[in-house]
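Asks: curious how this folds, go ahead:
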Amino acid sequence: MDISALVNHDGEASVLPRRSLSHPHSLPASSPVTPAAKIPTPKPSQQQMSLKRKRHDPKPIWAYREGEQLPPELRQLQEQQRQQSRPPPPVVVPQAHSRAQPALPSHPPPPRPQPSPNAERNGHAHSDAGAPPPPAVTASGLSRFARPMFHDAQLYDVVAHEVCEFIWATAVNNEAVRNAIADPKVQLEVEARWGQILEKQTDQRLRGVWNTECVIKSEALDVKFESTMTALQHKRMNHALNAQVQQSKIPGAPRPPIDYRHTYETDMFYELDQEGFSTLNPIVQRLISASGTRQKVRVTRDKNTGDFVRAMIKHRIGNLEISSPKTEWDYRIGINLEIDFPGPVDSLKAALEPGKTLESMQRQKDRMSYSWLGAYQIDLTQVTQGTSKNHELELELDSDILIAEADKVRLKQPTEFEDIISGMMNNLRVASRIITHAA
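Replies: As a prediction, the model looks like this:
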């Protein structure tokens, strides 16, 4: 039997291709064929009649050839299905709501991560009601080939996500820390240091099977973090930062201004005795006692005038180490409490190491500070103690802004909590590449 006779009325089934509703190589899920109820049941005397469809019966859409005119009702159906198959138009975000980018990156920063600090590290969320929900996807993300098939405009930065979780659990959602910083004499410090993760046995930089940036489980390794760089690296970073300041000050520059400050200070450490300990906030006393660590009071004075600047206790809450084998430096994210010492400093006993003098224990700090957006400050410091000299680079987040944005998460308000941490990570990475790739 010639099957084409059932669907082609002119016998040219092998000459022209069939029409498809949406694609020449696909068939629609259903076709508007004539219902069986409208086809008359053949009588016994008609069984030998031709099975060819009558000319006036409506043809299904798949029976029409390319170029053949469709009847009005099928053209309308075809247009409706085309409209339904089109993707929705993109949402346009007004430029007025775009956020200022950190000043340092010389390359486009990685896409903003979408962490939710209430998620467990294996990716499953727990039931902590105070943790932030996943952020809404904006239209200012990826496009074309870089955009995944699941229509997400943003990608997931797993390292920045881990940092978000660490800061959230260690500081934001830590009841003891939040109670402590309610005292105006206690400040939260969130800092990121450039340095190297060293194996204690070999004193060599930690190497492993990983070849790219990752968070390490430092508690499972016998390692230490050394925050230092060479004098040449210090010089290169100083030039790079100064260039950023100059570029930000150009009239009409499309970037946030960078403020610069140069200070010379001297630090001296003193033992925290029982009398001085009793002058601290009871909440702080409990935190220090629970840590079981020996605390010291750092007294800072202006190097040139000798004027008193500050006396404080720096109490460590937690650290997170990030290995970055592609660059010269690794990173340490530190959460600390800076506690103003309310007692007299003249009665304190100097903390001297065996064989050291009072003068050799003083730390002379030559510090250049670069701050922008009211949220970040990079300190490039040359520290001299006795005959040794060390160069340090650290980035500090403004804790007031960080906590304020984190509290917006709790209130389910629009927040930049993740953006602040993502900006910190971007600046750590770009500054590392500036030094690593320098000629």
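Asks: okay, CA-based contacts and neighbour counts for the rest of this
Replies: Fine.
Asks: what segments of the stretch 201-350 of the chain are strands?
Replies: 214-215, 223-226, 259-271, 296-302, 308-323, 330-340 (DSSP state E, counting those that start in this stretch).
Asks: want to throw those into TSV with distance to residue 196?
Replies: Shown next, in TSV, are the strands of the stretch 201-350 of the chain (distance: least, C-alpha to C-alpha, whole Å):
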stretch	distance to residue 196
strand 214-215	13
strand 223-226	5
strand 259-271	24
strand 296-302	25
strand 308-323	8
strand 330-340	5
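Asks: mind checking which of these is nearest residue 194?
Replies: For those, proximity to residue 194 was assessed by C-alpha to C-alpha; strand 330-340 is nearest, at 4.9 Å.
Asks: how big is the angle separating that closest one from strand 296-302?
Replies: Calculated by axes from the mean of the first three to the mean of the last three C-alpha atoms, to 10 degrees, strand 330-340 forms an angle of 90 degrees with strand 296-302.
Asks: after strand 330-340, which helix or strand is next?
Replies: Proceeding N to C from strand 330-340, the next assigned helix or strand is strand 363-372, under DSSP states H and E.
Asks: need the contact list for the residue nearest to residue 189 when sequence neighbours are not counted.
Replies: On the basis of C-alpha to C-alpha, 6 or more residues apart in numbering, the spatially nearest residue to residue 189 that is not a chain neighbour turns out to be residue 336, at 5.0 Å. Residues near residue 336 by C-alpha atoms under 8 Å, 6 or more residues apart in numbering: 188-190, 314-318.
Asks: type out the PyMOL command that picks the buried ones from these.
Replies: Buried residues among the contacts of residue 336 (16 or more other C-alpha atoms under 10 Å), as a PyMOL selection:
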select buried, resi 188+189+190+314+315+316+317
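Asks: how about this one, so we can line them up?
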Amino acid sequence: MEATRKRPREEEEDSQDPAAKQRTRPQNSNAPGTTATPASVSQNTSSGATPPTGTPSSSGHQQQRPNQGQHPNPAHPSQPYRPSKLEHAFFGIEVMDDVVKAIGDFLLQYCNQPNVEIEAKLGVIIDNNTRQRLELPVRNEVVLTPNSPYLRYRFVSDMTLILYKHTYEVDQFFQGPGGKVRVTKDQKTNKVIENGIVKKERIANLDVYSPRNAFDFRVSVNVEIPESAPSGTPQFERNKDRISYRLNNFKIDLTQVKSGNASNGNNQPHNYSQMRQPSSNQQDLTHELEIEFIHPEELIRERDIRTNGGARPDRFYEVVGRFVNNIRGLIIQ
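Replies: Below is the predicted model of the structure:
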């Protein structure tokens, strides 16, 4: 029987190079390292659509994500989330302590004076009606409105007895043409100390009531104007036993004051104390604790930058904050 003749198509395929036939042959889905693509996926790919993520292949394996391996999972996913940077607030604004802001506003108004003195004294605020420490329906520090018609009080800087080494000075007060002149002498040498003759003018006070602590405090702005030596007899004297501590631009003075030889007893310091009651032999003895700027021009310089503008941001309220923080530290000790 005559052999069946091959059709032209089959003859053409037989004449092709064996290597070419191998390239055109479909890959074996069972070959290691290969993944067969379903027909439906191939159609979607050829039309430009992205294959659905996680579509199983014909070999049963999960199809790899396009970006898999570029962003690996955390090594320890069970650890709590810790942001690299903690923001202070939603709007990036750090709100200033309200008492510091009030004291800063007060000093911003009054500190720009020649020969200025900026100090704070610890003491107690006395209600003029009860003659006891002021009681207000508040729990925390509050700044009192100066010269308020609704609250009659006075600030008394007397404290408890403080034990420390004594340095001896005496203040003599003379009546001058423009007011009282203070002459400060060393008791041991009877010589006037450096810058010891001044006329002190009070500019303004701001009182802070602190019910959580044993003491309140008063921030004062004064001007000490140098004067020449006065003549005559002093009206009264204040003998001071004082020790001072310095830290950066602040000085702390612990002072025991004994007043005498006064013609007007109404000007003598009140002898109120939180810890002791007045007695007959202590009526002219007081104990004062105060902190002041050694160089108030630092604060004035920051004030000028704030009000007039400068090459750098001002640190006015930062300096005031350090001042108030030192006051609070003294109170709680």
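Asks: tell me how far the aligned residue in structure 2 for the residue nearest to residue 189 of structure 1 lies from residue 170 of structure 2.
Replies: When structure 2 is aligned by TM-score structural alignment, residue 336 of structure 1 is paired with residue 222. The gap separating residue 222 of structure 2 from residue 170 of structure 2 is 20 Å, by C-alpha to C-alpha, to the nearest Å.
Asks: before we move on, what about residue 63 of structure 2?
Replies: 95 Å.
Asks: looking at those two, which is more packed in?
Replies: Each of residue 63 of structure 2 and residue 170 has its neighbours counted (other C-alpha atoms under 10 Å); residue 170 has more, 22 against 17.
Asks: the more buried one - nearest residue in space that isn't next to it in sequence?
Replies: Distance criterion C-alpha to C-alpha, 6+ apart; nearest residue to residue 170 of structure 2, sequence neighbours excluded, is residue 239 at 4.4 Å.
Asks: surely that neighbour touches residue 285?
Replies: No. With contact defined as C-alpha atoms under 8 Å, residue 239 of structure 2 does not reach residue 285; the gap is 9.6 Å.
Asks: quick one: common contacting residues for these two?
Replies: Contacts common to residue 239 of structure 2 and residue 285, judged by C-alpha under 8 Å, 6+ apart, are 257-259.
Asks: now those residues as TSV including secondary structure?
Replies: TSV is the format used below for these (DSSP: H, G, I helix; E, B strand; the rest coil):
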residue	secondary structure
257	strand
258	strand
259	strand
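Asks: now, which of those residues sits nearest residue 142 of structure 2?
Replies: Using C-alpha to C-alpha, these come closest to residue 142 of structure 2 at residue 257, 28.7 Å.
Asks: for that closest one, which non-adjacent residue is closest in space?
Replies: Leaving aside its sequence neighbours, residue 257 of structure 2 sits nearest to residue 240 (C-alpha to C-alpha, 6+ apart; 4.7 Å).
Asks: look up the closest residue to residue 195 of structure 1, ignoring the ones flanking it.
Replies: Using C-alpha to C-alpha, 6+ apart and skipping residues adjacent in sequence, the residue nearest residue 195 of structure 1 is residue 227, 4.1 Å away.
Asks: show me where structure 2 has helices.
Replies: 8-14, 18-24, 39-46, 98-110, 297-308, 316-332 (DSSP state H).
Asks: so which of the ones you listed is nearest residue 73 of structure 2?
Replies: Using C-alpha to C-alpha, the helices of structure 2 put helix 39-46 closest to residue 73 of structure 2, at 27.8 Å.
Asks: which residues sit against the closest one?
Replies: With contacts defined as C-alpha under 8 Å, 6+ apart, helix 39-46 of structure 2 is touched by 50-51.
Asks: list the buried residues for it?
Replies: So for helix 39-46 of structure 2, counting by 16+ other C-alpha under 10 Å, buried means residue 41.
Asks: kindly report the same for stretch 206-222 of structure 2.
Replies: Applying 16+ other C-alpha under 10 Å to stretch 206-222 of structure 2 flags 206-211, 215-222 as buried.
Asks: from these, which two are the most distant?
Replies: The largest separation in those, counting by C-alpha to C-alpha, is between 211 and 222 at 26.5 Å.
Asks: residue 417 of structure 1 - nearest residue in space that isn't next to it in sequence?
Replies: Computed as C-alpha to C-alpha, 6+ apart, the closest residue to residue 417 of structure 1 that is not its neighbour in sequence is residue 405, at 4.9 Å.
Asks: can you find the partner of the one you found in structure 2?
Replies: In structure 2, residue 405 of structure 1 lines up with residue 302, judged by TM-score structural alignment.
Asks: ok, now residue 284 of structure 1?
Replies: By TM-score structural alignment, residue 284 of structure 1 lines up with nothing at all.
Asks: so residue 284 of structure 1 sits against residue 180, correct?
Replies: Yes. If you go by C-alpha under 8 Å, residue 284 of structure 1 and residue 180 touch, sitting 6.2 Å apart.
Asks: list the contacts of the closest residue to residue 224 of structure 2 other than its chain neighbours.
Replies: Nearest residue to residue 224 of structure 2, sequence neighbours excluded (C-alpha to C-alpha, 6+ apart): residue 200, at 4.5 Å. Taking C-alpha under 8 Å, 6+ apart, we find residue 200 of structure 2 in contact with 180-182, 222-225.
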